[in-house]
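**Q** I'll drop the sequence and a predicted model, then ask my questions.
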Amino acid sequence: MDTIQARLKAVIEVVTDERGRFAELEKLTKVSANSWKSFWHGRQRPTCDMIEAICARWPHFAFWIATGITDAKYGHVSSRGEATYPEKRRARRKKAEEYWELASAMLGWRRHCELNQDVQMDGVSERNDEIRLLELEIGRNAEQQALAGIEDAGLINDLVKLKTPSYLLDDEHDNKEN
């Protein structure tokens, strides 16, 4: 997966149903189904609107779509859940994903209100979203702390192996077999 086009397609495959995919994308992104079809079948490159819409709707994939790099520790994952070199595979950060989704939705709504002067933000809903976002941030931090201890132990073990001369590791391996 070394192009934005390939990564974008990989996300679309995961988040949409094969049947009615383009109509679903049109409904979710406000980009025409015909444009999605043209992109899907290689007749056009993805537009900025397509990339922005997918990244806004599924923000936990945005960093990977743009760079080809995952940063799972902070909730930035690939559509297939794989880690990209040199990152180690990490446990899924569900609270981070929820946080990114709500933050993206809040930003999208704010932009919509700014563009459409006749639409007003509901103060109660906005406050409830801010409260939920703070709750998710606390949950995201707690999840990160819990998982970091486990993952750091594995990283320390890998570091010790890399810093240990191979002839010592071979002797250790030979002693275990005997």
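**A** Looks like it arrived, so ask away.
**Q** make it CA atoms for all contacts and neighbour counts henceforth
**A** Noted.
**Q** The host helix or strand of E52 packs against which elements?
**A** Per DSSP states H and E, E52 falls inside helix 48-57. In terms of contacts (3 or more CA pairs under 8 Å, 6 or more residues apart in numbering; DSSP states H and E), helix 48-57 is packed against helix 21-29, helix 62-67, helix 94-115.
**Q** hey, which of those helices is tucked in deepest?
**A** helix 62-67 (a mean of 20; mean count of other CA atoms under 10 Å).
**Q** got a list of contacts for that helix?
**A** Outside helix 62-67, the residues that touch it by CA atoms under 8 Å, 6 or more residues apart in numbering are 4, 7-8, 54-56, 69-70, 76-78.
**Q** Give me the subset of those residues that lies in helices.
**A** Judged by DSSP state H, the contacts of helix 62-67 include 4, 7-8, 54-56 as members of helices.
**Q** hmm, back to that, what lies in contact with the helix holding E52?
**A** By CA under 8 Å, 6+ apart, the surrounding residues in contact with helix 48-57 are 8, 28-29, 31, 61-62, 65, 101, 104-105, 108.
**Q** give me that answer again for 6 Å
**A** For helix 48-57, the surrounding residues in contact (CA atoms under 6 Å, 6 or more residues apart in numbering) are 29, 62, 104.
**Q** ok, structure two:
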Amino acid sequence: MSSKLTEKIRQIREVETSGRAEFSQLIGIPKKTLENIELTGRAPKGEMLEAICQQWPKYTLWLMTGRTDEECGQVSPELERARRTLKKTGTDTD
């Protein structure tokens, strides 16, 4: 399970920040800790998951269960990336 969590964390990082340094700073962990988690697949501590969910609450459901609920504002990085692409191209209908 930890490798799935580390992959999800990486996906959030890639959509929301410019890299590990910025992501680490935003959630309050050392960059080296994030590198170790991403590169080894080590399970992140609960405090890290909580910090991610507090910084980006829209990913909480997806991070913990793999599900999304767009009506409730719970998305995945893939959905967020698609939404941003639509907004940039001016094809967003909202």
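**A** Arrived safely. Everything numeric in this text was worked out from a predicted model, so none of it was measured.
**Q** ok, back up a step: JSON lines for the ones in helices among the contacts of helix 62-67 of structure 1, including neighbour count and distance to E82 of structure 1?
**A** Shown next, in JSON lines, are those (neighbours: other CA atoms under 10 Å; distance: CA to CA, whole Å):
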{"residue": "I4", "neighbour count": "17", "distance to E82 of structure 1": "16"}
{"residue": "R7", "neighbour count": "21", "distance to E82 of structure 1": "12"}
{"residue": "L8", "neighbour count": "23", "distance to E82 of structure 1": "15"}
{"residue": "I54", "neighbour count": "20", "distance to E82 of structure 1": "19"}
{"residue": "C55", "neighbour count": "21", "distance to E82 of structure 1": "18"}
{"residue": "A56", "neighbour count": "20", "distance to E82 of structure 1": "21"}
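**Q** Turn these into a markdown table, including distance to V15 of structure 1.
**A** Shown next, in a markdown table, are those (distance: CA to CA, whole Å):
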| residue | distance to V15 of structure 1 |
| --- | --- |
| I4 | 16 |
| R7 | 12 |
| L8 | 11 |
| I54 | 10 |
| C55 | 12 |
| A56 | 13 |
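**Q** so which of these comes closest to F39 of structure 1?
**A** Closest approach between those and F39 of structure 1, by CA to CA: L8, at 10.0 Å.
**Q** distance of that closest one from S78 of structure 1?
**A** Counting by CA to CA, to the nearest Å, the gap between L8 of structure 1 and S78 of structure 1 amounts to 10 Å.
**Q** do you know how far the closest residue in space to G19 of structure 2 that isn't next to it in sequence is from E35 of structure 2?
**A** Excluding the flanking residues, the one nearest G19 of structure 2 by CA to CA, 6 or more residues apart in numbering is R13, at 6.8 Å. Distance, R13 of structure 2 to E35 of structure 2, by CA to CA: 12 Å.
**Q** before we move on, what about K8 of structure 2?
**A** Per CA to CA, K8 of structure 2 is found 14 Å from E35 of structure 2.
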